[in-house]
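[1] coordinates only, no sequence provided:
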């Protein structure tokens, strides 16, 4: 009710503990706080906040138009409602190394468990599109070190993402992964790897935990969780999956209403009122203090 009972530090420690254990942490992308509640209830290990999803939800392309304030605000709203750790896409850190340092502290204040910083040049592009430009390695390392040095809570997880696979190849990806690990990254995110063999190559080259991005319509093969687990991957994100499914349903619903003149044919596909109220813990709010005010409701469809 209202806020999760776990503290931000407890969630960060849970994420770190998960990274240190054998197994795979699965983080679907939440496009809203309510979606984060559903992710938790479904039994996943964490929640992901995608920059591409936040941009799309604002009807913007994923080209670096969102601001630190917008990302931190959405991340805070999502982290507030779930007991799960939340990992956030912080793009390129929203500016120069000093801006990156501020980004880390703002996201710490937002209550999230960690974030990833990438090595693209601003304005960035989606990691699975062509035409990207990456920063030279020394500059990427300055950005990462700024993030590491700015961290106040040592439990806050700093993930380093590299986009060099599609610009310079797998060997350059491995080189950067090693350099990022040496610079203090807790987690490495090699973006747009082609398939299992490439994940295996990076896994053999670095000792720190690895993150796999299983996004649809991209450059990576959609590998099952069991395969990623066998490869030794520590975290998998499904960043845009829920948004794509939701928007597909929205598009179809609007088509039906426009064609039929009513939503009656869609009712059986909807989350019921009772199911929504249950997810919101409506009864918990009612029971909190009925002497002050009752939010009484009926469990109806």
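    Arrived safely, thanks for sending. Note that the coordinates shown come from a computational prediction; the quantities given were computed from them, not determined experimentally. Numbers count the residues shown, from 1 in each chain.
[2] only C-alpha atoms from now on, for both contacts and neighbour counts.
    OK.
[3] any idea which residue is closest to the centre of the chain?
    In the chain, the C-alpha nearest the mean C-alpha coordinate belongs to residue 48, at 2.2 Å (C-alpha atoms, centre = their mean).
[4] quick check: closest non-adjacent residue to it.
    In space, and not counting its chain neighbours, residue 48 is closest to residue 29: 4.4 Å by C-alpha to C-alpha, 6 or more residues apart in numbering.
[5] so how far is residue 215 from the one you found?
    Distance of residue 29 to residue 215, given as C-alpha to C-alpha, to the nearest Å: 10 Å.
[6] what sits in contact with each of these two?
    Common contacts of residue 29 and residue 215 (C-alpha atoms under 8 Å, 6 or more residues apart in numbering): 237, 238, 239, 240, 241.
[7] included below, for side-by-side comparison, is a second structure:
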């Protein structure tokens, strides 16, 4: 039975689904959601449905009016992640930046994100303050420091199905071979999956796959350093998961800007109606009718006497 308030799938089952998906041999597709409502749309598209939801640190920062340079806090990220994860029965993977500090902070990050209902997170090997992975000027910590960060994170995990993913930004800083060496070390340190950030061509994706035994995650962000590979291409290479981190935010912001310009110039939004989500569709996503029926069935008593 699907409850009206909340979803029918437990957090433990969501984590198990993500873990099983990464081992299934089928590419797990995780579009980015910057709000619970967007997550509901992700879960509603199909069949077949997307396999999960991704929460981008860059998108969350932008939604707060901030650049993606490590300004958001663990509290802000966990709170937003909890709301998004609770909105659907899909597993949610979240961007945990560098772990928000020292290895001890990375350990606490895992505990907090587990409590928040996330199915997994990724930690990166950049220094603080971090940069968007597709910008120049990045710096990475030593491989030894990142291994320490990962070991602390893995040690704090209570649910073995909570996925700890290691992201390496080293390809654009130290070169592809160094990034692959780091990825091997990160897997040895306990990372369940490797996030291969900002690879420049198909050959680089193929070299990572040939060299690494654990699941791999590809980032198909727009306007970045990586080519936009199709799901078929990524599947053929042997990748296990793909994220589209900021796609929904970019689509929404483009439409919002265009609409506001039209209102500014025309003095009315009447020409935009065909480009808007209809009230009926929004109500369907939010399950207004289910809430109404629940309310009627629950509060159907009458008071007698005085």
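    All right, it came through fine. Quantities reported herein were computed from a predicted structural model and do not represent experimental measurements.
[8] circling back: report the contact partners of the residue nearest to the centre of the first structure.
    27, 28, 29, 30, 86, 87, 88, 89, 237, 238, 239.
[9] quick revisit: and the residue nearest to residue 48 of the first structure, how many neighbours?
    By the criterion of other C-alpha atoms under 10 Å, residue 29 of the first structure has 26 neighbours.
[10] and what of residue 203 of the first structure?
    A count of neighbours around residue 203 of the first structure, defined by other C-alpha under 10 Å, yields 18.
[11] how about the contacts made by the aligned partner of it in the second structure?
    Alignment note (TM-score structural alignment): residue 203 of the first structure maps to residue 209 of the second structure. With contact taken as C-alpha under 8 Å, 6+ apart, residue 209 of the second structure is in contact with 216, 237, 238, 239.
[12] what's the counterpart of the last one in the first structure?
    In other words, residue 239 of the second structure. Here residue 239 of the second structure is matched to residue 233 in the first structure, going by TM-score structural alignment.
[13] measure the equivalent of residue 288 of the first structure over in the second structure to residue 300 of the second structure for me?
    Aligning on TM-score structural alignment places residue 288 of the first structure opposite residue 294 in the second structure. Distance of residue 294 of the second structure to residue 300 of the second structure, given as C-alpha to C-alpha: 10 Å.
[14] okay, these two: which has more neighbours?
    Using other C-alpha under 10 Å as the criterion, residue 294 of the second structure and residue 300 rank with residue 294 on top: 14 against 7.
[15] surely that one is within a helix?
    Yes. Assessed by DSSP: H, G, I helix; E, B strand; the rest coil, residue 294 of the second structure belongs to a helix.
[16] centre of the chain to the longest helix along the second structure, how far?
    Ranked by number of residues, the top helix in the second structure under DSSP state H is helix 247-266. For helix 247-266 of the second structure, the separation from the chain centroid amounts to 24 Å (computed by C-alpha atoms, centre = their mean, to the nearest Å).
[17] how big's the offset between it and the first structure?
    When the first structure is superposed, helix 247-266 of the second structure averages 0.3 Å from its matched positions, counting by mean C-alpha distance after the TM-score superposition for the first structure.
[18] was I right to think the match of residue 288 of the first structure contacts residue 4?
    Yes. Taking contacts as C-alpha atoms under 8 Å, residue 294 of the second structure lies within contact range of residue 4: 7.1 Å.
[19] any common contacting residues for those two?
    Common contact partners of residue 294 of the second structure and residue 4 (C-alpha under 8 Å, 6+ apart): none.
[20] sticking with the residue nearest to the centre of the first structure, tell me its helix or strand.
    Taking DSSP states H and E as the criterion, residue 48 of the first structure maps to strand 47-49.
[21] next structured bit after that strand?
    That would be, after strand 47-49 of the first structure and using DSSP H and E, helix 51-57.
[22] and that next one, what does it pack against?
    The helices and strands touching helix 51-57 of the first structure, judged by 3 or more C-alpha pairs under 8 Å, 6 or more residues apart in numbering; DSSP states H and E, are helix 68-80.
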